[in-house]
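[1] need a 3D model of the following:
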Amino acid sequence: MFPLMLFAAVVGQPPDLVVENARIWTDGLPGFAENLVVRGGRIVHVGTADADLSRDASLRIDARGGLVTPGLIDAHIHMLSGGKLLSHVQLRDVRDKQEFIERIRAWAGALPPGEWVLGGRWSVETWRQPHQPTKEWIDAVTGERPAYLPRMDGHSALVNSAALRIANITRHGPKDPVGGVIDRDPATGEPTGILRESAMELVARHIPEPTLDSKVSALRRAMSEANAHGITAVGDIPGLDDLRTYERMAVQSLTLRWFVYPTTADWVAAVEEIRGFIAKPGWLEIRGLKAYVDGSLGSRTAWMRQPYLGNPPDRAEWRGLLREGVADGRLARNIAAARAARLQPMAHAIGDEANHLLLDLYEQAYGDPRAARCRIEHVQHLLEGDIARIGRLGVVAAMQPYHKADDGRYAEEYIGTQRCRLSYAFKSLLNCGAVVAFGSDWPVVTLNPMLGIEAAVTGRTLDGRQWQAQENITVGEALRCYTSAAAYALFAEREIGRLAEGYCADFVIWDGTPFASEPEWSKIRPAAVFVDGRCVYSNDERVGVAASRPADAAAP
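    Presented below is the predicted three-dimensional model:
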């Protein structure tokens, strides 16, 4: 918490920065403020113009009526994966089989012999004629270069024959691992090239580990990308073994506040490992630990109470997958370890039964989980009664609204109209008093928070239909989910997420506004982004100052 004595000293100094002639959304004051004064990296005034407070400012910015909001907080993101993907093959926007194959052919052909073909984030649901890809599609264009190409949700992957050989996956074995599936031709037993959930690790473990320097560069690329979208703080979810990368990155100056939740299957061991983590207070801190309960809807591995629709005959009762460690009690032990260590627990749960099970575990471990701010990541499909239960228990619903625009294209085909009534229940959760914190889940989907806000406000799917319109929320509510509520989810609500006296001077001046009667969502972009009162991104002459982002932040 910012020391009050230090804040009092800052108030007495000349201002570093004044933003005037603005429409400042404060999430606390009625209407919009027009003037913002910053000293020593802190906000000392928000409201109408104050000549005395603004006198002798080092920098004055005329916002020309532009919208100013708190810096947006992405409460659920994978920064290292996103930074890596920026330098791998991109398949998110392909629209048919031929384009998919040609994109991979061009990328693989430019690689040195033997180097892995990585990247992907494909989704056949967006294709003109959806077809599940197989290894045969890509064998001819990748040759002996092994390929590992995750689906957009990261819960299944396409691999080629070279990768299957490296992992010794054949028609004769191995058996499906706990919590995973090796897709096979039902007639021959031959692996198709699709691996689901824990089966992905059979190949992924053979991918050469990138160097520490290359991972640091990936993080700094991701940091610059986040700033360019108006993001000033993140709830980042790396692997436990990547913590040294974060320490190395933080040796240099940062333009983003990082709250880290390492993913690991064994929280008991992790508690000991993170004790030696070198934090950078206010900029890089470990908040908690993350685990998985189930998979995803798109991969048909989200754990549902009733079977999926359209299952093949040999899997008529398929309900999805519970991840390893759930059924045998390890997740319950993990949550107990987090409680004992005063770490915040978060767990991925998408299916209705997965969410119900996780709520049971939180309630059993804590009784009243409110003070611990236990988090459920995704919260996409719920059972009757669990919406009110989330509000009653004070469990944080960490949701990614852009997933609604994507899943809405096929959710009813997979689970039916009736179950979809309780999907992406933004409004119902807010009405029950739940804290809903928004994020992107990048690189699973776009990093752009305005497209997430559009999905939450309009209910439009990527194919232009209205879906779950009864759960649409207002622009103000969506912004709150991306600011003060997200800060609460990170135990940072006294520092960031609002534009108020004493708070960190993290804010965005926008080009365009979501408050317009018919916003052009894809064209709303930051004109300038400030973190700690310092401009870290700018593309607008009205700011009158170049971004002071350190050179290393943009390092390749």
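[2] contacts, neighbours, all on C-alpha from now
    Noted.
[3] element containing residue 271, please.
    Taking DSSP states H and E as the criterion, residue 271 maps to helix 267-273.
[4] second chain to compare with the first, below:
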Amino acid sequence: MTIASTLYRGGVLHCPAEPGATALLVRDGRIAWLGVDADAPVADRVVELDGALVTPAFVDAHVHVTDTGLVLSGLDLSAVRSAGQLLDAVAVFAAGLPADAVVLGHGWDESRWADAVLPDADAVGRAAGGRRVYLSQASIHSALVSRALLAACPQVVGVAGYDVSGWLRRDAHHVVRAAAQGAVSRAQRVAAQRVALRQAASVGIAAVHECGGPEISDEEDFTGLLALSGVGVPEVYGYWGEWGGARRARELGAVGAGGDLFVDGALGARTAQLSVPYVDGGGCGHGYLSAEQVRDHLLGCAEYGLQGGFHAIGDAALSTVLAGLAGAAQRLGTDRVRAARHRVEHAELADRRLIAGFVEFGVVASMQPAFDRLWGGAGRMYESRLGLARSLASNPVGAMHSVGVALAFGSDSPVTPLDPWGSVRAAVAHHSAAQRMSVRAAFAAHTRGGWRAVRMDREGVLALGAPATFAVWSTPAGVSGGLPVLEAADPEVRGVGDPTPLPVCRATVLRGDVIYQEGVS
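    All right, here's what the predicted structure looks like:
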């Protein structure tokens, strides 16, 4: 039987093994040929690239797909800059909803407001016409809620993190989050998942790592998302973050028992666990797991042959994870621990000692360069929480890379947008010069690094016989060394406000199938 083939020709290919290649042939989902146009074989179909750049497609190594879809189709509060603007946005959005609807919003960040005073539960409820309201902060580790939602969750009173003002953290936040999301119908959830996955494909992402768990999404949401994987949308690799839940993770079809298995909280909510207190109050944050619990979870992962992983942001939380890894290594041997490629999500405050532990135990650092772009540098949230010196040492992607830590970049969407080239540029233009990476290294962390993080080492390259998973780009700023130009030539205008236009995705191909085509809905 003749297998249909497609020739893509007339482009610029990011293909280090064939640096002069301008064309590739796809057959049966794989790259069957690479070379120059003049030598191209006959194909059943020809796609003219017209000088476009072809690269391996991106992998987003940390997403929350349902939440992302709900934000994309719901109330986005990332642009509000005051309590008044937040209440106005809630009022406009709620006016179009039924009286019994739950208002779901996301993305407010009081650290970017001139006056960081938040509205209370009564004000939020009035703006929403008395409806139940759940508005997650940018970090998704705290939320503003209305009095009506608090009344619907009487069990939340007295739970750790509860505050009568309606700004909830820690366990109290988990209670109201579950109640708010429980009001979203299954059909709405599926629609939101499709919206998010289509958006990912439209920016050149061919695979995502979903970080689910009992405190993030219910099991039906998780398994329903996995069922969508790769069916005209990016592939989904699921992590189930439940302590001691390796067996359940396997039953649910997860690739790992980790992801958002919380060892601590977030810097924005002052719940990330630090060894030195926050400079703006709030103590040292909060730890959810002990080193012994980390160890026992990893031993359970070994029993079921699964990768483990943890959400850990603060240096104290990272110390707990590494102590747990050391405990597991005492039982299993360091080589077996390394072979599992356990993960840590975020790892924002890792110093040299902690980074050495990542190297020792072969830990994958799943990191989000956009965190530094949004909250790093002088005058921003990290400085207000940590002081300038500690803030500039945060998100140490360059230090991790320089000593060989395996990196996998992602967005933590909807915490930050699905924006892979923006994340690459954020790593290249880190606020601390010591943490900057080359475009090539950052691109590798956001492509091949994501595949390696799910132990699929042959993916993420344009090579003969490799899966035909790639993206086609318009590059308005040009191409250098097989990759887009992402920074201005003038060093004075580089950084967060760099005006250099980023590449625009023209097509995304997953194992030979086009999952996004510019101009085709």
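[5] mind checking the TM-score on these two?
    Aligned and superposed, the two chains score 0.88 in TM-score terms (TM-score structural alignment, normalised by the length of structure 2); 490 aligned residues with a Cα RMSD of 2.4 Å.
[6] related to what we said a few turns ago, mind checking what helix or strand follows the helix holding residue 271 of structure 1 in sequence?
    Read in the C-terminal direction, the helix or strand following helix 267-273 of structure 1 is strand 284-286, with elements assigned using DSSP H and E.
[7] after that following strand comes which helix or strand?
    Once the chain leaves strand 284-286 of structure 1, the following helix or strand, as judged by DSSP H and E, is strand 288-292.
[8] which strands or helices does that next one pack on?
    If contacts are counted by 3 or more Cα pairs under 8 Å, 6 or more residues apart in numbering; DSSP states H and E, strand 288-292 of structure 1 sits against helix 330-341, strand 344-349.
[9] who wins for proximity to residue 165 of structure 1 among those?
    Evaluated over these, closeness to residue 165 of structure 1 peaks at strand 344-349, with 31.3 Å, by Cα to Cα.
[10] quick one, strands of the stretch 1-150 of structure 2?
    5-9, 12-13, 23-27, 30-35, 45-48, 53-56, 58-63, 75-76, 102-108, 132-137, 142-145 (DSSP state E, counting those that start in this stretch).
[11] residue 411 of structure 2: which of those is closest?
    Distance to residue 411 of structure 2, taken as Cα to Cα, is lowest for strand 58-63 among those, at 6.1 Å.
[12] what range does that closest one cover in structure 1?
    Under TM-score structural alignment, strand 58-63 of structure 2 corresponds to residues 72-77 of structure 1.
[13] show me how far the matching stretch is from its chain's centre.
    The gap between the average C-alpha position of stretch 72-77 of structure 1 and the chain average comes to 6 Å, counting by Cα atoms, centre = their mean, to the nearest Å.
[14] how much does it stray from structure 2?
    For stretch 72-77 of structure 1, the mean distance from the matching residues in structure 2 following superposition reads 0.7 Å, by mean Cα distance after the TM-score superposition for structure 1.
[15] who touches that stretch?
    Contacts with stretch 72-77 of structure 1, where a contact means Cα atoms under 8 Å, 6 or more residues apart in numbering, come from 230-237, 377, 398-400, 437-443, 449, 482-483, 486-487, 489-490, 497, 507-508.
[16] residue farthest from the centroid of structure 2?
    Counting by Cα atoms, centre = their mean, the extreme residue of structure 2 relative to its mean C-alpha position is residue 1, 41.8 Å from that point.
[17] measure that one to residue 28 of structure 2 for me?
    Remark: distance between residue 1 of structure 2 and residue 28 of structure 2 (Cα to Cα, to the nearest Å) = 12 Å.
[18] one more: residue 68 of structure 2?
    If you measure residue 68 of structure 2 against residue 28 of structure 2 using Cα to Cα, the figure is 32 Å.
[19] go on, residue 202 of structure 2?
    With the distance defined as Cα to Cα, residue 202 of structure 2 ends up 23 Å from residue 28 of structure 2.
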